[in-house]
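Visitor: Would you be able to build a 3D model of this:
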Amino acid sequence: MEWFTNADYWLSRLVFQRGLAVLYGVAFVSSALQFKALIGERGLLPVPRFVASVPFRRAPSIFQWHYSDPFFAVVAWTGAALSAAVAAGAADLVPLWAAMPMWFTLWALYLSIVNVGQTWYAFMWEMLLLEAGFLAIFLGNDEVAPPVLVLGLLIWLLFRLEFGAGLIKLRGDRCWRDLTCLYYHHETQPMPGPLSWFFHHLPRPVHRAEVAANHLAQLGAPLALFAPQPVAGWAAAFIVVTQLWLVASGNFAWLNWLAILLAVSAIDDVRAAHLLPLPKQPPAFGATPAWYAGLVLAVTALVAVLSYWPVRNLFSRRQRMNVSFNPLHLVNTYGAFGSVSRVRYEVVIEGTDEADLTDETQWKEYEFKGKPGDRRRLPPQVAPYHLRLDWLMWFAALSPAYAAEWFVALLVRLLDNDAATLRLLRRNPFPSARPTFLRARLYAYRFTTWPELRRTGTWWHRTLVQDYLPPVTSAETTEPRSPATSRMPH
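Guide: Got it, this is the predicted structure:
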């Protein structure tokens, strides 16, 4: 079965698998440290309430059979420990029949978390990790050379990720077509990073070149992935460069790093050996077991059948972004930023410990770990870690409809000084006594200019737009009003 494998992609497989295991670890740790406040038994969107109304066939998960906070913690930390072992090479030290269950366990555990995570896990990088993680089960280890069909499925995944994102932009906001979207995007993206201020202040011709390069990376390079080497390798390398640019300019959890790993899988060892300080000689591969070849053929056929729905979506005038067509999150459709906000809105939560509200009431702000708040704070580097509450607060600022399920519950937890919820924040202004009232206000944020930064030392300038939620106590359940100037994400 010489046609079935290709030893020229051994380094690429090694980098992809070890890197994927690291990202699995980040995802599991992110879940372990944040779940209690978000989806725990007393969380904002509790898992027990969710599984009571959603059957197993729609959301397969081990938590459908049993849920408790300690059990979830065991699952998440077990996933993190297994990820660390695989990243260290454990799956290459055991027989193939033992390595595949390791990868399957990682996939099944994280699938169980995502399928009960509700809106906190409704991000494209969740389904992308699951789809890539499923294919990794069948990619083999040091016993066999990389199977050509699975390498092809990884390229097919990268193609859908990039090409889908490119098409959604061309069909969406006009600024992508006139090359002006990055006049705004670095400032209005969900989670700016420490270099985003500097990217925003690049000359406008550079911004236009950024958009043009993005179109080439998402609409041209993906087509070249199916060409023979070295064309496919250089196309993948170009995608890697553009993804590193995105890593530098913002925080998108592990999305960009996973895209890089997928692109690496399309680079053969001849080119990879020049770029990576890795062993130059592959191990002595054995013959491909018949049972393994049969599994690879079956998975390839499955992906071919399931590809019907993403392909139909790609060529639809009403293309949808980031949709799973099955509860296992296999063969999904992807896309990002079909429209770009021109103004950045932020919800600022404030509290007071005064017994009565007057015009002289002193309000103190809660600070989040990642999202903009303090105007003097440079946006932090967060990715590949994922701050789920911070991300959802960005959506909440675009429209209260995105926070209808959890925002009031968040305020109730803050009024109670709930320890698990406060661990999601950077600073609690009421460490010794609970606040008596909370309110939320909507601000328009913009990056300061160079003269403003030198004069004031602030990275952000903000202007009050309106109240988002009037003062409330723990006994009240007022819903936030919809800002008249809100922008809806696409």
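Visitor: C-alpha from now on. contacts and neighbour counts both.
Guide: Fine.
Visitor: what about residue 316, distance to residue 164?
Guide: Residue 316 sits 11 Å away from residue 164, going by C-alpha to C-alpha, to the nearest Å.
Visitor: So for the two, which sits in the more crowded spot?
Guide: Counted by other C-alpha atoms under 10 Å, residue 316 and residue 164 do not tie: residue 164 has more neighbours, with 26 against 10.
Visitor: tell me which element the more buried one falls in.
Guide: helix 148-171 (DSSP states H and E).
Visitor: buried stuff in that helix?
Guide: 148-170 (16 or more other C-alpha atoms under 10 Å).
Visitor: Equivalent analysis for stretch 173-186, please.
Guide: Buried residues in stretch 173-186, counted by 16+ other C-alpha under 10 Å: 173, 175, 176, 179, 180, 181, 182, 183, 184, 185, 186.
Visitor: Find the nearest non-adjacent residue to the fifth one, please.
Guide: I take that to be residue 180. Excluding its sequence neighbours, the residue lying closest to residue 180 (C-alpha to C-alpha, 6 or more residues apart in numbering) is residue 208, at 5.9 Å.
Visitor: want to put them side by side, so please do this one too:
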Amino acid sequence: MEWFTADGYWLSRLVFQRSLAAVYLVAFVAAALQFRALIGSRGMLPVPDLLRRTSWRDAPGLFRLHYSDRFFALAAWTGAAVSVALLAGLDARLPLGAAMVLWAVPWVLYLSIVQVGQVWYGFGWESLLLETGFLAVFLGNADTAAPVLVLWLLRWLLFRVEFGAGLIKIRGDECWRKLTCLEFHHETQPMPGPLSWFFHRLPRPVHRVEVAANHVTQLVVPFLLFTPQPVASAAAGLMVVTQLWLVLSGNFAWLNWLTIVLALAAVDWSPLTGPAPAQPDAPLWYEVVVIAVTALVLGLSYRPARNLVSRRQVMNRSFDPLHLVNTYGAFGSISRVRLEVVVEGTDEAVIHEGTRWLEYGFRGKPGDPRRLPRQFAPYHLRLDWMMWFAALSPAYARSWFGPFVERLLRGDRDTLRLLRHDPFPGGPPAHIRARVFRYRFTDLRELRETGCWWDRTYVRDFMRPVARPVPLRPPPREGDDRR
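Guide: Sure, this is the predicted structure:
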């Protein structure tokens, strides 16, 4: 079928596939390095406990067959290795069917990880990576030109990402409609980056232009993805520019980068590259598979599409257990005040008014007022992100904060590896407490006088001091008179 393939999109497919492999690599490395403390057998929310109270139907995946920390690590590092192979172009050297199987491997592995990740994997970019990765399985390789249907499905996904985010803003916080949200957002976003202070200090008229440009890019430009070239390429280019602006202004894991990857797949590079290299016709079995997958995705798109037009629109929701077609969106409401949970410990056995408390340092979230926020995206610091949610409401931390503190009191190595600074290198503290502070960016005068990027003020207690458990004394042996 001549209509089935688009010869001019060979470079678009190549750029998309190599970029997606890079995102996969970051995701798998993050999973491998952080899982033991978060969801390992002795973690804050152990996977074995989840598996006992849920079923295959709730969350299918490889770990339903077997789970151990060693097996999880094997899955994560295997995903990273396959991602490196895809990044190096191994799929292009394989027959079409084998290449599809190779692309299916990271999708199955990451799906299995997300299914047991619980709150640590409840972010929209997890589903976005899975949905993108599923479509990538059917994009083919050099054995055939890129299938038109899959290219359109990628645009449909990009449309839902951008348009859904735009709608949730317009329907949500009134500051989006008044063009004032970015007077707060650069300061109160989950994890500011090294340039966030400078973005926050931009003049108010510039912030209004930022918001207005965001509305145009998310509410108008997505429709242009379905127009003829070069208009569709120009629309994708505008999205790339907007996403790069977000990359510079904050840390949103791989959300922005994956959106850029999707936008690049919509660009027609043929005016720059000239005629496409000759490619074989698609085999019949491949055409049948792609058409079937397209029908499946369109059928599953009904509920996400209905959600877009609903007044009760929800964001970042999966409508099927395999995360094949999802709904997206972010920041339907904006915090006006930044609150942070500061975790402190002391090695004093008895707490009194003069007790000296030492602060635990986190890698990404604000802590020491003198420390300029760092750039971590596309890497995802899951604990740091959840600490931001905990400051918004203790309900977000109900399931994991207690176990987190218990592991600090035990000096758990895996948990301490998630932190930037352990103030008790000689052994765990006797007590730990958590307090909520209000953080705000300093102005230029304050920065010059104090050297602090942040000013912070105590607000309330988050958790009163908790003591280290006293080890149980072993029972006396026979003939031992000690009591």
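Visitor: any idea how far residue 265 of the first structure lies from residue 136 of the first structure?
Guide: 11 Å.
Visitor: try residue 289 of the first structure
Guide: 17 Å.
Visitor: For these two, work out which one has more neighbours and name it.
Guide: Set residue 289 of the first structure next to residue 136 and count neighbours by other C-alpha under 10 Å: residue 136 wins out with 23 against 13.
Visitor: how distant is the helix or strand encompassing residue 16 of the second structure from the center of its chain?
Guide: Using DSSP H and E, residue 16 of the second structure sits in helix 10-38. For helix 10-38 of the second structure, the separation from the chain centroid amounts to 11 Å (computed by C-alpha atoms, centre = their mean, to the nearest Å).
Visitor: After it, heading C-terminal, what element do we hit next?
Guide: Reading on from helix 10-38 of the second structure to the C-terminus, the next helix or strand found by DSSP H and E is helix 47-53.
Visitor: so what secondary structure elements neighbour that following helix?
Guide: helix 96-116 (3 or more C-alpha pairs under 8 Å, 6 or more residues apart in numbering; DSSP states H and E).
Visitor: Over which residues of the first structure does the helix it packs on lie when aligned?
Guide: Under TM-score structural alignment, helix 96-116 of the second structure corresponds to residues 96-116 of the first structure.
Visitor: can you check stretch 413-427 of the second structure too?
Guide: With TM-score structural alignment applied, stretch 413-427 of the second structure matches the range 419-433 in the first structure.
Visitor: list the buried ones in the matching stretch?
Guide: For stretch 419-433 of the first structure, the neighbour count (16+ other C-alpha under 10 Å) marks 420, 421, 422, 423, 424, 425, 428, 429, 430 as buried.
Visitor: who are the neighbours in contact with the last one?
Guide: Contacts of residue 430 of the first structure were listed using C-alpha atoms under 8 Å, 6 or more residues apart in numbering, and they are 353, 417.
Visitor: Break down the second structure into its strands, ranges please.
Guide: Using DSSP state E, the strands of the second structure run over 5-6, 146-147, 317-318, 326-327, 338-346, 358-359, 361-362, 419-421, 431-441, 454-467.
Visitor: Could you dump the ones you listed into a markdown table with distance to residue 369 of the second structure added?
Guide: Below are those laid out as a markdown table (distance: least, C-alpha to C-alpha, whole Å):
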| stretch | distance to residue 369 of the second structure |
| --- | --- |
| strand 5-6 | 54 |
| strand 146-147 | 51 |
| strand 317-318 | 36 |
| strand 326-327 | 37 |
| strand 338-346 | 12 |
| strand 358-359 | 12 |
| strand 361-362 | 11 |
| strand 419-421 | 15 |
| strand 431-441 | 9 |
| strand 454-467 | 5 |
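Visitor: Out of the ones you listed, which is the most enclosed?
Guide: Mean neighbour count (mean count of other C-alpha atoms under 10 Å) peaks for strand 326-327 among the strands of the second structure, with a mean of 26.
Visitor: Mean deviation, it versus the first structure?
Guide: Using mean C-alpha distance after the TM-score superposition for the first structure, strand 326-327 of the second structure ends up 0.3 Å from its aligned counterpart in the first structure, as a mean over the superposed pairs.
Visitor: so that strand matches what in the first structure?
Guide: By TM-score structural alignment, strand 326-327 of the second structure lines up with residues 332-333 in the first structure.
Visitor: pretty sure residue 458 of the second structure is touching residue 342, no?
Guide: No - counting by C-alpha atoms under 8 Å, residue 458 of the second structure sits too far from residue 342 to count as a contact (9.8 Å).
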